[in-house]
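Novice: Have a look at this fold, sequence not included:
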């Protein structure tokens, strides 16, 4: 099994964050294989190479089973589970506290409220998506030899890249804080003595905040989505 890397289109999260960059700023563009290569040290590269034996063994074990699980039925089942998890997490992200009233005289505390909300949602996403991904791999291992190999390969890739992905996602609060401060400054600059600043900008930030979290959810679900879509081929 030889993975083919190419210039992948940016994810929704990357596009969202790129729109918040100052004028003239641009994110570096790199080939996917080039970027992944920077994430692997010598020890991890050897581990990835030796993982081929585990992949081959998984395929051989699946081939010895007399009756593999039907791929079409499995696809339907797992697709429904994916949509359920996506729906539950999306609803949680968009849920707002109807009793919360921002204090215009303490807007620093207001961002702390968003930061806590972000931490809570990221924990929910991590727990739910990790559980779903493990479940999908278990079900794929019961299907064809090719899908059993894919399940083992995905597990190896998660071990190699999962930690780095989590560390990158911990940088999201810094982007959100910069966006919060930029909107706050713009609102203050546009206000006059006759028209004090209102909190319309804060409502706009809350929408940006939710869209960024929905984009993060889409990013986290991409490996699971790919595993399930493999059952269509």
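Specialist: Sure, I can see it. The shown structure was predicted, so the numbers you read here are calculated from the model rather than taken from an experiment. Numbering: from 1, shown residues only.
Novice: hey, let's count contacts and neighbours off CA atoms from now on
Specialist: Fine.
Novice: Select the longest helix from this structure.
Specialist: Ranked by number of residues, the top helix in the chain under DSSP state H is helix 107-140.
Novice: Enumerate every residue touching residue 7.
Specialist: By CA atoms under 8 Å, 6 or more residues apart in numbering, the contact set of residue 7 is 30, 31, 32.
Novice: Top of those residues by number of neighbours, please.
Specialist: Each of the contacts of residue 7 was scored for neighbours by other CA atoms under 10 Å, and residue 32 scores highest at 14 neighbours.
Novice: if I look at it, how far off is residue 137?
Specialist: Separation of residue 32 from residue 137 (CA to CA, to the nearest Å) stands at 24 Å.
Novice: got it, and residue 197?
Specialist: From residue 197 across to residue 137, the span is 52 Å (CA to CA).
Novice: These two: which is more packed in?
Specialist: residue 137 (22 against 17).
Novice: Apart from its chain neighbours, what residue comes closest to that one?
Specialist: Once flanking residues are discounted, residue 137 sits nearest to residue 151: 4.9 Å by CA to CA, 6 or more residues apart in numbering.
Novice: one step back: give the other helices and strands that the longest helix of the chain contacts.
Specialist: Applying 3 or more CA pairs under 8 Å, 6 or more residues apart in numbering; DSSP states H and E, one finds that helix 107-140 makes contact with helix 71-94, helix 145-169, helix 172-190, helix 200-229.
Novice: The residue nearest to residue 137: neighbour count?
Specialist: Neighbours of residue 151 (other CA under 10 Å): 25.
Novice: Thought residue 144 was touching it, still the case?
Specialist: No - taking contacts as CA atoms under 8 Å, residue 151 lies outside contact range of residue 144: 10.6 Å.
Novice: Between helix 172-190 and the longest helix of the chain, find me the angle.
Specialist: Inter-element angle recorded for helix 107-140 and helix 172-190: 150 degrees (by axes from the mean of the first three to the mean of the last three CA atoms, to 10 degrees).
Novice: Got another one to weigh against that:
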């Protein structure tokens, strides 16, 4: 499996590249370093919970089971393929009496975004739960991941909710551009098809970012299997 930090950087960069292409404001270079930004999300209570997680010891930790790790890895791959198929056909059921409208299109995209979020979260929870029976190291990592997941849940939800605003602006931009071209006597273009492709690409990038935590946990499980005599 690829190095997790490199993979996370690549997936995050892919999502940021999609946002930049769709006209989202660029991230300011004056932001503090990652460690400082992360520390702002942790209050005193979170810090105490994190400290408890770092010293966590399972009562009956068990041992690492490679079969379980392989099963969960296959499940992640299956989940990802199924979601990709849904995303690729997200606009197939959209119907309009006349010109495409923003609200039904955006609502369909938001419904699928919620499914992506829910499935990713369920898979992460399942991997984490299984790790508590896979030895002390993985049990402790599961506790740490639970703390980070809980602490960052609100921030993560807020960040991903902003993607719909980018799509709304993109819809209006493409629609206005098409109307201007027709006013100038140019042939109408299939601007809504381009919008659907943009929305699809953005959600595919989000999917990979959302699956990164589960993928990282599974990479740790594989490493533990390989390092266990």
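Specialist: In hand now; what should we look at? Keep in mind it's a predicted model, so treat the numbers as computed, not measured.
Novice: circling back: may I see the helices and strands packed on helix 107-140 of structure 1 organised as a markdown table, with distance to residue 11 of structure 1 added?
Specialist: Formatted as a markdown table, those follow (distance: least, CA to CA, whole Å):
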| stretch | distance to residue 11 of structure 1 |
| --- | --- |
| helix 71-94 | 17 |
| helix 145-169 | 13 |
| helix 172-190 | 14 |
| helix 200-229 | 7 |
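Novice: returning to what we had before: which residue lines up with the residue nearest to residue 137 of structure 1 in structure 2?
Specialist: Aligned counterpart of residue 151 of structure 1 in structure 2: residue 142 (TM-score structural alignment).
Novice: got the contact list for its match?
Specialist: Contacts for residue 142 of structure 2 (CA under 8 Å, 6+ apart) come out as 128, 129, 131, 132, 217.
Novice: Just among these, which is most surrounded?
Specialist: Greatest neighbour count in the contacts of residue 142 of structure 2, by other CA under 10 Å, goes to residue 131: 29 neighbours.
Novice: dump the residue contacts of residue 219 of structure 1.
Specialist: 11, 12, 13.
Novice: Structure 2: which residue goes with that one?
Specialist: Here residue 219 of structure 1 is matched to residue 209 in structure 2, going by TM-score structural alignment.
Novice: next one: residue 132 of structure 1
Specialist: In structure 2, residue 132 of structure 1 lines up with residue 123, judged by TM-score structural alignment.
Novice: With respect to residue 6 of structure 1, which of the helices and strands packed on helix 107-140 of structure 1 lies nearest?
Specialist: For residue 6 of structure 1, the closest of these is helix 200-229, at 16.0 Å, according to CA to CA.
Novice: Only the buried residues of that closest one, if you could.
Specialist: Of all the residues in helix 200-229 of structure 1, those buried under the rule 16 or more other CA atoms under 10 Å are 201-202, 205, 208-221, 224-225, 227-228.
Novice: sec struct for the residue at the greatest distance from the centre of structure 2, please.
Specialist: Largest separation from the mean C-alpha position in structure 2: residue 185, at 42.4 Å (CA atoms, centre = their mean). Assigned with DSSP: H, G, I helix; E, B strand; the rest coil, residue 185 of structure 2 falls in the coil class.
Novice: separation between it and residue 191 of structure 2?
Specialist: 16 Å.
Novice: before we move on, what about residue 197 of structure 2?
Specialist: Taken as CA to CA, the span from residue 197 of structure 2 to residue 191 of structure 2 is 10 Å.
Novice: Next: residue 14 of structure 2.
Specialist: In terms of CA to CA, residue 14 of structure 2 sits 23 Å off from residue 191 of structure 2.
Novice: for residue 81 of structure 2, same thing?
Specialist: For residue 81 of structure 2, the distance to residue 191 of structure 2 equals 28 Å [CA to CA].
Novice: quick one, the longest helix of structure 1 and helix 145-169 angle?
Specialist: Helix 107-140 of structure 1 runs at 170 degrees relative to helix 145-169, counting by the same axes, to 10 degrees.
Novice: got the buried residues for helix 107-140 of structure 1?
Specialist: Across helix 107-140 of structure 1, burial judged by 16+ other CA under 10 Å covers 111, 114-115, 118, 121-122, 125, 128-130, 132-133, 136-137, 139-140.
Novice: Then stretch 29-49 of structure 2?
Specialist: Neighbour-count burial for stretch 29-49 of structure 2 flags 42, 49 (criterion: 16+ other CA under 10 Å).
Novice: One more: stretch 167-186 of structure 1?
Specialist: For stretch 167-186 of structure 1, the neighbour count (16+ other CA under 10 Å) marks 172, 173, 176, 177, 179, 180, 182, 183, 184 as buried.
Novice: To which residue of structure 2 is the last one aligned?
Specialist: Same thing as residue 184 of structure 1. Using TM-score structural alignment, the partner of residue 184 of structure 1 in structure 2 is residue 175.
Novice: Contact partners for the residue nearest the centre of structure 2?
Specialist: The centre of structure 2 sits closest to residue 210, judged by CA atoms, centre = their mean, with a distance of 2.1 Å. By CA under 8 Å, 6+ apart, the contact list for residue 210 of structure 2 reads 117, 120.
Novice: count of residues packed around residue 76 of structure 1?
Specialist: Neighbour count for residue 76 of structure 1, taken as other CA under 10 Å: 14.
Novice: now do residue 94 of structure 2
Specialist: Count around residue 94 of structure 2 with other CA under 10 Å applied: 11.
Novice: If anything else comes up later, I'll come back, but that's it for now.
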